[in-house]
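Visitor: coords below, sequence missing:
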């Protein structure tokens, strides 16, 4: 069964290529060419996935992503001609689920689309099956509702951050390499894998640790990676 996919790209020819590939894959597709139109269409049409160019008139893709992340759970695959690590990381911090740098192969884009939609479908199936809460020390991870809490208080996380916590909560005290954690964050651009995971972990520590510079739960294992520990929190 196809998904509803909104394509926002100010290059009409590129957008049409993407539309044709998506339609051939069975997805219902709408195309817009500026950020304002993308925001309006996303609010009105409520797509499952937004393929979002960063550089657009009226409102850029980063602003669109920031706004929609506050309003909905739409999946976001960002497209950009910018290749710098800072741009990639900013997109992730704003809630993008994956990031593809131009020029790209339409076949690679479709592979990313399928991966995002498949994992979203798996999460929905888990919710329907009543998958429960994972509690690791002070941190609660609700796999069904996709929510995180610390000492019972809700904490807002991006999908990438949640994916890391959910993977680690399944096996507390296990050390995960950055490459293993990247697999769980939907395969963000390979050019900045280690830095991407490090930024997710840094942001998570700000949200779940009593003393982020001296983490008690999301712990670094030097030379290997990270683990989620149930160890007692240090006092503030």
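Guide: Perfect, thanks for sending it. Owing to the predicted nature of the structure, the values given are computational and were not obtained by experimental measurement.
Visitor: going forward, measure contacts and count neighbours with C-alpha atoms only.
Guide: Will do.
Visitor: can you give the contact residues for the longest helix along the chain?
Guide: Longest helix in the chain, counting residues (DSSP state H): helix 106-128. For helix 106-128, the external contacting residues (Cα atoms under 8 Å, 6 or more residues apart in numbering) are 3, 17-18, 21-22, 49, 75, 77, 97-98, 100, 143-145, 186.
Visitor: taking these one by one, which sit in helices?
Guide: 17, 18, 21, 22.
Visitor: any idea how far the last one lies from residue 163?
Guide: Distance from residue 22 to residue 163, counting by Cα to Cα, to the nearest Å: 26 Å.
Visitor: just to revisit the earlier point, residue 90: which of the ones in helices among the contacts of helix 106-128 is nearest?
Guide: Closest approach to residue 90 among the ones in helices among the contacts of helix 106-128 (Cα to Cα): residue 18, at 24.1 Å.
Visitor: residue boundaries of the helices in this protein?
Guide: Going by DSSP H, the chain shows helices at 12-24, 35-45, 61-71, 85-93, 106-128, 159-170, 178-184, 193-208.
Visitor: return the most buried member of those.
Guide: Highest mean neighbour count of the helices of the chain: helix 159-170, a mean of 22 (counted as mean count of other Cα atoms under 10 Å).
Visitor: same for that one, what does it pack against?
Guide: strand 133-136, strand 139-142, helix 178-184, helix 193-208, strand 225-228 (3 or more Cα pairs under 8 Å, 6 or more residues apart in numbering; DSSP states H and E).
Visitor: which residues sit against the third one?
Guide: Put plainly, it is helix 178-184. 160, 163, 164, 167, 188, 193, 194, 197, 225, 226.
Visitor: quick one: contacts for the residue lying closest to the fifth one once chain neighbours are set aside?
Guide: Looking back up the chat, that one is residue 188. Residue nearest to residue 188 in three dimensions, not counting chain neighbours: residue 98, with 5.2 Å by Cα to Cα, 6 or more residues apart in numbering. Applying Cα under 8 Å, 6+ apart, we find residue 98 in contact with 76, 77, 78, 92, 112, 186, 187, 188, 189.
Visitor: please identify which pair of these lies farthest apart.
Guide: The widest separation within the contacts of residue 98 (Cα to Cα) is 15.3 Å, between 92 and 112.
Visitor: and the comparison structure, right after this:
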């Protein structure tokens, strides 16, 4: 993962050649590298042989659709994903976040906006790399979170795949255990910047996080909702 957006490698999965070309040009003009794949088949071949720092994924693709692709990628990789969608309803955006996307852009869009969101996600994904002196590992209930490598391991020491946003949220909670954190504070603590999710999106990301760290996500113990307040992480957190 690049420590910043310079020379970052971006994969664009878009079947419309004009949109793909527009995005690639905007990305390249801002010092990054862009590769375009027109469908899941081409994308799969590229991912087998290359490492990318971020993926832009159109929802409406021929064959396997973007939501299915996003879900599949997220089960294997933590690479930041931005969804491109022509759907404007909040419910559709929430579905995209639920399958593991970090952000979304609604068509029609400004190339400058997309580039800004790319940079914001890359900053967040590389946050641990630029502050190595203070990034000590944190442990809770047998779990370990490594801010430097941006990795989460369960009590059996198996690595658990999380999105950029999920990692940022968990790190914020681990650094503020036992304290009620509002949604607005979470947006600030997670360095979301221009790519910051709306309040409803925060709830979706936390729901996904509970699916990964709670014994019973329907009755959360570690990550509790505080009525009219926000959320509180109840675990005892230790540095290592």
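Guide: Arrived safely, thanks for sending. In this text the structure is predicted, and so the values were computed from the model without any measurement.
Visitor: what's the TM-score here?
Guide: With the length set by TM-score structural alignment, normalised by the length of structure 1, the two chains reach a TM-score of 0.83; 229 aligned residues with a Cα RMSD of 2.6 Å.
Visitor: how near is the residue nearest to residue 193 of structure 1 when sequence neighbours are not counted to residue 163 of structure 1?
Guide: Excluding the flanking residues, the one nearest residue 193 of structure 1 by Cα to Cα, 6+ apart is residue 182, at 6.9 Å. From residue 182 of structure 1 across to residue 163 of structure 1, the span is 9 Å (Cα to Cα).
Visitor: same check, this time on residue 135 of structure 1
Guide: 15 Å.
Visitor: swap in residue 146 of structure 1?
Guide: Note on residue 146 of structure 1: its distance to residue 163 of structure 1, by Cα to Cα, is 9 Å.
Visitor: before we move on, what about residue 229 of structure 1?
Guide: 16 Å.
Visitor: then residue 151 of structure 1?
Guide: 20 Å.
Visitor: got it, and residue 130 of structure 1?
Guide: 18 Å.
Visitor: mind listing what the one residue sitting closest to the centre of structure 1 touches?
Guide: By Cα atoms, centre = their mean, structure 1 has its centre lying nearest to residue 97, at 2.9 Å. Residues in contact with residue 97 of structure 1, defined by Cα under 8 Å, 6+ apart, are 75, 76, 77, 78, 116, 159, 160, 185, 186, 188.
Visitor: contacts only, for the alignment partner in structure 2 of the first one.
Guide: Looking back up the chat, that one is residue 75 of structure 1. Aligning on TM-score structural alignment places residue 75 of structure 1 opposite residue 80 in structure 2. Going by Cα under 8 Å, 6+ apart, residue 80 of structure 2 touches 53, 54, 55, 101, 102, 121, 122, 125, 163, 164.
Visitor: can you find the partner of residue 131 of structure 1 in structure 2?
Guide: So, by TM-score structural alignment, residue 131 of structure 1 is matched to residue 135.
Visitor: my read: its match touches residue 147, true?
Guide: Yes - here residue 135 of structure 2 reaches residue 147: they are 5.5 Å apart, a contact under Cα atoms under 8 Å.
Visitor: neighbour count: the two, which is higher?
Guide: residue 147 (22 against 17; other Cα atoms under 10 Å).
Visitor: state the distance from the more buried one to residue 133 of structure 2.
Guide: Applying Cα to Cα to residue 147 of structure 2 and residue 133 of structure 2 gives a distance of 11 Å.
Visitor: same check, this time on residue 193 of structure 2
Guide: Taken as Cα to Cα, the span from residue 193 of structure 2 to residue 133 of structure 2 is 23 Å.
Visitor: the two: who's more crowded?
Guide: Between residue 193 of structure 2 and residue 133, residue 193 has the larger neighbour count (other Cα under 10 Å), namely 16 against 9.
Visitor: wait, what's in contact with that one?
Guide: 120, 187.
Visitor: out of the helices of structure 1, nearest to residue 217 of structure 1?
Guide: Here helix 193-208 is closest among the helices of structure 1 (Cα to Cα), at 8.2 Å.
Visitor: with structure 2 superposed, average distance for the closest one?
Guide: Taking mean Cα distance after the TM-score superposition for structure 1, the mean distance separating helix 193-208 of structure 1 from the aligned residues in structure 2 is 2.3 Å.
Visitor: quick one: map residue 198 of structure 1 onto structure 2.
Guide: In structure 2, the residue paired with residue 198 of structure 1 according to TM-score structural alignment is residue 203.
Visitor: and the residue nearest to residue 193 of structure 1, what pairs with it in structure 2?
Guide: Match for residue 182 of structure 1 (TM-score structural alignment): residue 187.
Visitor: so its match versus residue 166 of structure 2, what's the distance?
Guide: 12 Å.
Visitor: how many neighbours does the nearest residue to residue 133 of structure 1 once chain neighbours are set aside have?
Guide: Spatially, and ignoring its direct neighbours in sequence, residue 133 of structure 1 is nearest to residue 142 (4.5 Å; Cα to Cα, 6+ apart). Neighbour count of residue 142 of structure 1, defined by other Cα under 10 Å: 17.
Visitor: residue in structure 2 paired with residue 142 of structure 1?
Guide: Per TM-score structural alignment, residue 142 of structure 1 is aligned with residue 146.
Visitor: got a list of what that match touches?
Guide: 135, 136, 137, 138, 152.
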